[in-house]
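Q: Next input, structure requested:
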Amino acid sequence: MKQRHTKESLERRASRLEDKIERLSKADPDANHWEIQHCYEEAGRLREWAEHGCLIGNPTSTWRP
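A: Predicted coordinates:
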């Protein structure tokens, strides 16, 4: 079954990643550097997808503006 993405669901996922970044940064930013970086990048992609309605590299995505 294909997952349906809505603007709101993408924004929620980005917010959860940003919360995770905050927790990791408080715990040990040096030890968690790569995971923090990955979360920043993923949250940015999700926010961009939510804003513009398409995921770069995924033209068959379900979200359309």
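
Q: contacts and neighbour counts: CA atoms only from here.
A: Fine.

Q: can you give me the helices in the chain?
A: For the chain, applying DSSP state H gives helices covering 7-27, 33-52.

Q: I'd like the structure of this one too, to check against the first:
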Amino acid sequence: LYNEMKAQGFIETEREWNLTQKVFLENHRYHTDFGKTKREEKKQENLAGVINKLQKKKES
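A: Have a look, this model is predicted:
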């Protein structure tokens, strides 16, 4: 998806990609019990990873 969005001009940098992912993950909600119990934890891990990448780039 990153390569596709970059090729289409929706994003230009990795930082823009990470910001897009952060907003998506923060606003995404699972609607089924399965999603809530089986996928939410991994989504939160992914969100933490994106936030970490953004903070590291900010500090550089």
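
Q: Drop the TM-score for these two in here.
A: For this chain pair, the superposition-based TM-score is 0.46 by TM-score structural alignment, normalised by the length of the second structure; 45 aligned residues with a C-alpha RMSD of 2.4 Å.

Q: circling back: can I get the helices of the first structure in CSV with mean neighbour count?
A: Formatted as CSV, the helices of the first structure follow (neighbours: other C-alpha atoms under 10 Å):
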stretch, mean neighbour count
helix 7-27, 16
helix 33-52, 17
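
Q: List the contacts of the longest helix belonging to the second structure.
A: Longest helix in the second structure by number of residues (criterion: DSSP H): helix 40-59. Outside of helix 40-59 of the second structure, the residues within contact range by C-alpha atoms under 8 Å, 6 or more residues apart in numbering are 15, 18-19, 21-22, 25-26, 30.

Q: Just the buried subset of those, please.
A: Burial by neighbour count, judged by 16 or more other C-alpha atoms under 10 Å, picks out 18-19, 21-22, 25 from the contacts of helix 40-59 of the second structure.

Q: Point to the residue nearest the middle of the second structure.
A: residue 21 (2.6 Å; C-alpha atoms, centre = their mean).

Q: returning to what we had before: inside strands: which ones of the buried ones among the contacts of helix 40-59 of the second structure?
A: Members of those lying in strands (criterion: DSSP state E): none.

Q: I'd like those residues as CSV, with distance to residue 43 of the second structure appended.
A: Converted to CSV, those look like this (distance: C-alpha to C-alpha, whole Å):
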residue, distance to residue 43 of the second structure
18, 14
19, 15
21, 11
22, 11
25, 7
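
Q: So which of these sit within helices?
A: Counting by DSSP H, these place 18-19, 21-22, 25 in helices.
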